[in-house]
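In: This is a predicted model, with the sequence first.
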Amino acid sequence: MNNLVYLEAIIKESLRLHPVLPLSVPHESIQDCVVGGFNIPKGTRLIADECAPVIHALHEMRLTLASLIQQFELQTPSNEPVDMSESFGITVSKQMPLEVLLAPRLTRDMYGLGP
């Protein structure tokens, strides 16, 4: 998993563009401080995502997405590019649902399903 840097980037960018839940309310630093190695000057407005299970969720997403990509061929039903138009609200979501066709990469016996 440590070598899958592009997969990690895809997951993080997807979550940045389309967070599962809205982030917390804005805060303002009352003094200079360091957060995650970044210098934050006094008076800076901060929006922190304090979701504790995020580490576990990211790990599960990595495993699931890596398994999907490894085990299946993915394509859209129309074989056209995916419509990435968005609708805005509390969170940003896709206007059109994503439809994907999955085809196993391996033969049935490789999955233990027999001939």
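Out: Perfect, thanks for sending it.
In: switch to C-alpha atoms for all contacts and neighbour counts from now on
Out: Noted.
In: ranges for the strands of the chain?
Out: Listed in chain order, the strands of the chain (DSSP state E) span 27-28, 33-35, 38-40, 45-46, 72-75, 86-87, 93-94, 101-104.
In: which parts of the last one are buried?
Out: Of the residues in strand 101-104, none are scored as buried under the neighbour-count criterion (16 or more other Cα atoms under 10 Å).
In: thinking again about what came up before, which one of the strands of the chain lies nearest to Leu21?
Out: Of all the strands of the chain, strand 93-94 sits nearest to Leu21, with 11.2 Å by Cα to Cα.
In: elements contacting that closest one?
Out: Packed against strand 93-94 by the contact rule (3 or more Cα pairs under 8 Å, 6 or more residues apart in numbering; DSSP states H and E) you find strand 86-87.
In: for the strand it packs on, packing partners?
Out: By 3+ Cα pairs under 8 Å, 6+ apart, strand 86-87 packs against strand 93-94.
In: Residues touching the strand it packs on, excluding its own?
Out: 18, 84-87 (Cα atoms under 8 Å, 6 or more residues apart in numbering).
In: Now with 6 Å, please.
Out: With Cα atoms under 6 Å, 6 or more residues apart in numbering as the contact definition, strand 93-94 has outside contacts at 85-87.
In: Would you reformat these as a markdown table and include distance to Gln70?
Out: Output for the contacts of strand 93-94, formatted as a markdown table (distance: Cα to Cα, whole Å):
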| residue | distance to Gln70 |
| --- | --- |
| Ser85 | 27 |
| Glu86 | 28 |
| Ser87 | 31 |
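In: Next, the buried residues of stretch 36-50.
Out: Using 16+ other Cα under 10 Å as the test for burial, stretch 36-50 gives Ile40.
In: can you tell me the distance between the two ends of that stretch?
Out: 13 Å (Cα to Cα, to the nearest Å).
In: try this one side by side with the last:
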Amino acid sequence: MNGDDRFKGRNHINDFLTKLIETKESAEGEEDKLTNINIKALLQDMFIAGTDTVSVAIEWILTELIRHPKILARAQQEIDSIVGYNRLISESDLSKFSFLHSIVKESFRLHPPAPLSVPRMAIEDCVIDGFLIPKGATVLVNIWAIGRDPVCWPDDPSEFKPDRFGPSAPHENVDVKGNDFELIPFGVGRRICAGMNLGLRMVHLVTVTLVHSFDWTLADGDTVDMEESTGITMRKRRPLMAKAIPRLAPEVYI
């Protein structure tokens, strides 16, 4: 579009794809030049990283809420008191749901979408808990194990308890943005997830919308399966099958 006379004078948004195309066109040497294949691969990585992890996180949250109907009812009560039954959630509402935020944190603690961090390399010899990590070693941080460590989480670390992040609780001020090493679902430091803010916003928005709009029960004859699959992302081994029962005014869904 930038090179087409028909589009001259229009305002253009400099998004990621635009910048990649500009880089491709301005490269001086063949070794520095991006190809369409390179650009496609980068965009594919963005979409996969931004959708798979979000869907995994939301599925685990819904699974835990179905397992704990009292927690689900508390979350719905909080949302109803703020939003009511006659409209859907808007993005501006997200900061008001403190208990829902605790639920998301607790699910990230127990079920991090990426159980192992992205690979890192030790830049010098170091000793951690008596073990030598030699310079040049590839390091994978076990985020799953940290979230269940009884030293970091002495109060029933294997149990789903959102109130551990509630007011006056020991972990009230713990966040998931790399500031507290006992809860690092997005990693930490310079290699922290680049899409963290977008991912958090999407997980909160989709989760609160689903919790507010529907009552959730298991499909007939089904049971909650908490077995985890193995891979880069930690999906449920058997996908959640649940019934969504509308709970808002009928016109809201139109």
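Out: Yep, it's here. Note that this is a predicted model, so its numbers are computed, not measured.
In: Now do the helices in structure 1.
Out: Remark: helices assigned in structure 1 by DSSP state H are 5-17, 54-71.
In: Where in structure 2 does the longest one fall?
Out: Read that as helix 54-71 of structure 1. Here helix 54-71 of structure 1 aligns to structure 2 at residues 196-213, judged by TM-score structural alignment.
In: compared with structure 1, how much does that stretch deviate?
Out: With mean Cα distance after the TM-score superposition for structure 1, stretch 196-213 of structure 2 departs from structure 1 by a mean of 1.0 Å once superposed.
In: picking up where we left off before, format the helices of structure 1 as TSV; extra columns: distance to Gly36 of structure 1 and mean neighbour count.
Out: Supplementary listing: the helices of structure 1 in TSV, determined by distance: least, Cα to Cα, whole Å; neighbours: other Cα atoms under 10 Å:
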stretch	distance to Gly36 of structure 1	mean neighbour count
helix 5-17	17	13
helix 54-71	15	13
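In: Can you lay out the ones you listed as JSON lines showing distance to Arg105 of structure 1?
Out: Below are those laid out as JSON lines (distance: least, Cα to Cα, whole Å):
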{"stretch": "helix 5-17", "distance to Arg105 of structure 1": "19"}
{"stretch": "helix 54-71", "distance to Arg105 of structure 1": "6"}
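In: quick one on the thing from earlier: closest one to Ile11 of structure 1 among the strands of structure 1?
Out: Judged by Cα to Cα, the one of these that comes nearest to Ile11 of structure 1 is strand 93-94, at 15.4 Å.
In: Which residue numbers in structure 2 does the closest one align to?
Out: Using TM-score structural alignment, strand 93-94 of structure 1 corresponds to residues 235-236 of structure 2.
In: circling back to that earlier point, format the strands of structure 1 as TSV; extra columns: distance to Leu7 of structure 1.
Out: Conversion of the strands of structure 1 to TSV gives the following (distance: least, Cα to Cα, whole Å):
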stretch	distance to Leu7 of structure 1
strand 27-28	31
strand 33-35	26
strand 38-40	25
strand 45-46	28
strand 72-75	16
strand 86-87	22
strand 93-94	21
strand 101-104	19
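In: Out of these, the one nearest Gly112 of structure 1 is which?
Out: Smallest distance to Gly112 of structure 1 across the strands of structure 1 (Cα to Cα): 12.7 Å, for strand 101-104.
In: Superpose on structure 2 and give me the mean offset of the closest one.
Out: For strand 101-104 of structure 1, the mean deviation from structure 2 after alignment is 1.1 Å (mean Cα distance after the TM-score superposition for structure 1).
In: contacts for that strand?
Out: Strand 101-104 of structure 1 has contacts (Cα under 6 Å, 6+ apart) with 72-76.
In: what secondary structure does the closest residue to Thr207 of structure 2 other than its chain neighbours sit in?
Out: Nearest residue to Thr207 of structure 2, sequence neighbours excluded (Cα to Cα, 6 or more residues apart in numbering): Ile58, at 6.3 Å. The local conformation at Ile58 of structure 2, judged by DSSP: H, G, I helix; E, B strand; the rest coil, is helix.
In: Alignment lookup: Ile58 of structure 2 to structure 1.
Out: Following TM-score structural alignment, no counterpart is assigned to Ile58 of structure 2 within structure 1.
In: now swap in Ala49 of structure 2 and tell me
Out: Aligned counterpart of Ala49 of structure 2 in structure 1: none (TM-score structural alignment).
In: how near is Ala49 of structure 2 to Phe108 of structure 2?
Out: Note on Ala49 of structure 2: its distance to Phe108 of structure 2, by Cα to Cα, is 16 Å.
In: ok, now Thr217 of structure 2?
Out: Counting by Cα to Cα, the gap from Thr217 of structure 2 to Phe108 of structure 2 is 22 Å.
In: try Phe97 of structure 2
Out: Distance from Phe97 of structure 2 to Phe108 of structure 2, by Cα to Cα: 17 Å.
In: repeat for Leu248 of structure 2
Out: Taking Cα to Cα, one finds Leu248 of structure 2 at 28 Å from Phe108 of structure 2.
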